[in-house]
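Chemist: My questions are about this predicted structure, shown below with the sequence.
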Amino acid sequence: MKIILIPGLWLDASSWDQVTPVLRSAGHSVHAMTMPGVGAPASRSSEIGIADWVAAVVDEIDTTPGLVVLVGHSGGGNVVYGAVDARPERIARVIFVDTFPPADGGSIWEFPVVDGVVPFPGWDFFEQAEVADLDDATRAAAAAGTRSVPVRVPTDPLRLRDDRRRRVPATMLTGTVTEADIRSYIDAAPPWAAELAALEDLEIVELDSGHWPQFSMPERLAAAILAAVDHTRG
């Protein structure tokens, strides 16, 4: 099975470096992506939006024969869900790493803009539960690898058009929200959780991590991804 890994904001393909060897050793083809405009100045990235990130993933799907598994971390969850919407017949499973499937018109978040791009805002920007499992050395190493993202990407609305996306098997690997809370969101079905509530085949796995398990517990994250893929095969 080909597994396509999409990083969250400020991260590139290298953010998966501690995860991909485990996936490959299990016999899978793995492609970690760096999204368009990451690290580029405003003069070369200001016109790049979320649709361009989705299109980059769709292009990768289209170059691959057969079904693929999409994995999206954080804001990458919006990207993979947009790709699921564009190619529902090509996706064996979509895996959300500490993130939720967005509703139509939903965006990632609003972050400070500096010189026309969105730089990594620093660990103090995030809630304690999101960063508690990252020690100082891990924080320093991860922060050193961050790069700015195009200004439009975090706030662009994601457009969804094909209801078949809701039939694609989905796994949520959650670190900062409990399964019980997620199930309560499904039951209440507020507008922001409309897609979550509409998924027809959803499994939820608690990682007992913060928001960046690829840095704090990469082997555990890889094992959870493999379990989800094996569940799809079985």
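Modeler: The structure has been received and is ready for your questions.

Chemist: contacts, neighbours, all on C-alpha from now
Modeler: OK.

Chemist: what's the top helix by length along the chain in contact with?
Modeler: Selection of the longest helix in the chain by residue count, based on DSSP state H, yields helix 218-233. With contact meaning C-alpha atoms under 8 Å, 6 or more residues apart in numbering, helix 218-233 is reached by 18-20, 22-23, 26, 69, 92-93, 95, 169, 171, 173, 205, 207, 213-214.

Chemist: let's bring in a second model and compare:
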Amino acid sequence: MSTFVLVHGAWHGAWCWEKVTPLLEDAGHEVVVPDLPGHGEDATSVSELSMQDYADRVVRVLDEQPEPVVLVGHSMGGLVISLAAEARPDRVKKLVYLTGFLLEDGKTLLSVAENDGEAIVLPNLVPNEDGSAFTVNNIKEVFYGDCSHDDVARAQTRLVPEPAFAFGTPVAVTEGNFGRVPRAYVECVGDRAIGISAQRGMREKLPCETVVSMGTSHSPFFSAPEELAGHLVALA
């Protein structure tokens, strides 16, 4: 049995894993679902945060576990788990990128998004008054294309503004730490937040030992939780 640490993406919180967590637990696994600072039930002001704070939150979770974990990152959470693995490579059994940003050293989330002709996130970003954070219009089309009306409505009430630093902070990883942790990728073919070509392009530069393909939108934790949980168990 494994311990899974599930890291949500931008705008979301630990709540997005609510359908997947019990499925993994029913299969006998331990599951930890942290809120990144400023997300979910964590009320830290975004003005006080940095990408390092996101990574530090996950590193603390890794340090609290009795054994190395399967560390799963969705979307922007992919960047966060890379940083956490860089800091604690011996605490991670495997990295799993769920339609996640798998970035080379020095690259930013924005550097991928700007060249992603299949994604519709950037045209739907809405900055706050000082440009320090963004919300998203048309969330059904962007994130939840194949999700139920009820799931979309519930998510709408829980999404939070995402700080601008999430898009422009370069990832800092090395081959000696991050690079020695086994990694897998779960691609989502119908994704409009990170297009399938962008997902595959990132893997061309940083190959993964295992790739699983799902025919879903950006949010299989809502639209296909049983299938997703099955893939995670198999990858573990």
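Modeler: Ah, there it is. Predicted, not measured: the structure shown is a model, and the values here were computed from it.

Chemist: Show me what counts as buried in the longest helix of structure 1.
Modeler: Using 16 or more other C-alpha atoms under 10 Å as the test for burial, helix 218-233 of structure 1 gives P218, E219, R220, L221, A222, A224, I225, L226, A228, V229.

Chemist: and of those, the nearest to A40 of structure 1?
Modeler: Taking C-alpha to C-alpha as the measure, A40 of structure 1 lies nearest P218 of those, at 27.5 Å.

Chemist: Which strands or helices does the strand or helix carrying R200 of structure 2 pack on?
Modeler: Per DSSP states H and E, R200 of structure 2 falls inside helix 196-205. Secondary-structure packing of helix 196-205 of structure 2 (3 or more C-alpha pairs under 8 Å, 6 or more residues apart in numbering; DSSP states H and E): strand 183-188.

Chemist: how much does the strand it packs on stray from structure 1?
Modeler: With mean C-alpha distance after the TM-score superposition for structure 1, strand 183-188 of structure 2 departs from structure 1 by a mean of 0.9 Å once superposed.

Chemist: returning to what we had before: so what angle separates the directions of the longest helix of structure 1 and strand 170-174?
Modeler: On the basis of axes from the mean of the first three to the mean of the last three C-alpha atoms, to 10 degrees, helix 218-233 of structure 1 is oriented at 160 degrees to strand 170-174.

Chemist: Distance check, the residue minimising distance to the centre of structure 2 against S47 of structure 2.
Modeler: Relative to the mean C-alpha position of structure 2, the nearest C-alpha, by C-alpha atoms, centre = their mean, is the one of H74, at 2.0 Å. Noted for H74 of structure 2: a distance of 23 Å to S47 of structure 2, by C-alpha to C-alpha, to the nearest Å.

Chemist: Quick one: residues in contact with the helix or strand containing A55 of structure 2.
Modeler: In the assignment (DSSP H and E), A55 of structure 2 maps to helix 51-64. With contacts defined as C-alpha under 8 Å, 6+ apart, helix 51-64 of structure 2 is touched by 7, 34, 36-37, 68-69, 80-81, 83-84, 87-88, 91-92, 165-166, 169.

Chemist: in what helix or strand does the residue in structure 1 sticking out farthest from the centre lie?
Modeler: Going by C-alpha atoms, centre = their mean, the residue of structure 1 most distant from its centre is S43, 26.2 Å out. Using DSSP H and E, S43 of structure 1 sits in helix 42-45.

Chemist: Just the ones of the contacts of helix 218-233 of structure 1 in helices?
Modeler: The helices, defined by DSSP H, take in T20, V22, L23, P213, Q214 from the contacts of helix 218-233 of structure 1.

Chemist: What ranges does structure 1 have for its strands?
Modeler: Secondary structure of structure 1 (DSSP state E): strands located at 2-6, 29-32, 68-73, 91-97, 117-118, 149-150, 170-174, 202-206.

Chemist: in the second one, what counts as buried?
Modeler: When burial is assessed from 16+ other C-alpha under 10 Å, strand 29-32 of structure 1 yields the following buried residues: V30, H31, A32.

Chemist: chain center to that strand, what's the gap?
Modeler: Centre-to-centre, strand 29-32 of structure 1 and its host chain are 14 Å apart (C-alpha atoms, centre = their mean, to the nearest Å).

Chemist: Can you name the residues in contact with that strand?
Modeler: 1-7, 13-14, 16, 20, 23-24.

Chemist: are any of the residues you listed buried, and which?
Modeler: Buried by 16+ other C-alpha under 10 Å: K2, I3, I4, L5, I6, P7, W16, T20, L23, out of these.

Chemist: With respect to A198 of structure 1, which of those residues is nearest?
Modeler: A198 of structure 1 lies nearest to I6 out of those, by C-alpha to C-alpha, at 22.9 Å.

Chemist: Would you confirm that that closest one contacts H73?
Modeler: Yes. Here I6 of structure 1 reaches H73: they are 6.4 Å apart, a contact under C-alpha atoms under 8 Å.

Chemist: what residues are up against H8 of structure 2?
Modeler: Contacts of H8 of structure 2 by C-alpha under 8 Å, 6+ apart are A14, C16, W17, D35, L36, G73, H74, S75, M76, G77.

Chemist: let's go with 7 Å and repeat that
Modeler: A14, G73, H74, G77 (C-alpha atoms under 7 Å, 6 or more residues apart in numbering).

Chemist: Reformat those residues as a markdown table; add distance to E141 of structure 2.
Modeler: Output for these, formatted as a markdown table (distance: C-alpha to C-alpha, whole Å):
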| residue | distance to E141 of structure 2 |
| --- | --- |
| A14 | 21 |
| G73 | 21 |
| H74 | 18 |
| G77 | 20 |
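
Chemist: Out of these, flag the one nearest to K140 of structure 2.
Modeler: Of all these, K140 of structure 2 sits closest to H74, with 17.3 Å by C-alpha to C-alpha.

Chemist: Return the distance of whichever residue in structure 1 pairs up with the closest one relative to I95 of structure 1.
Modeler: Matched to structure 1 by TM-score structural alignment, H74 of structure 2 sits across from H73. Distance, H73 of structure 1 to I95 of structure 1, using C-alpha to C-alpha: 9 Å.
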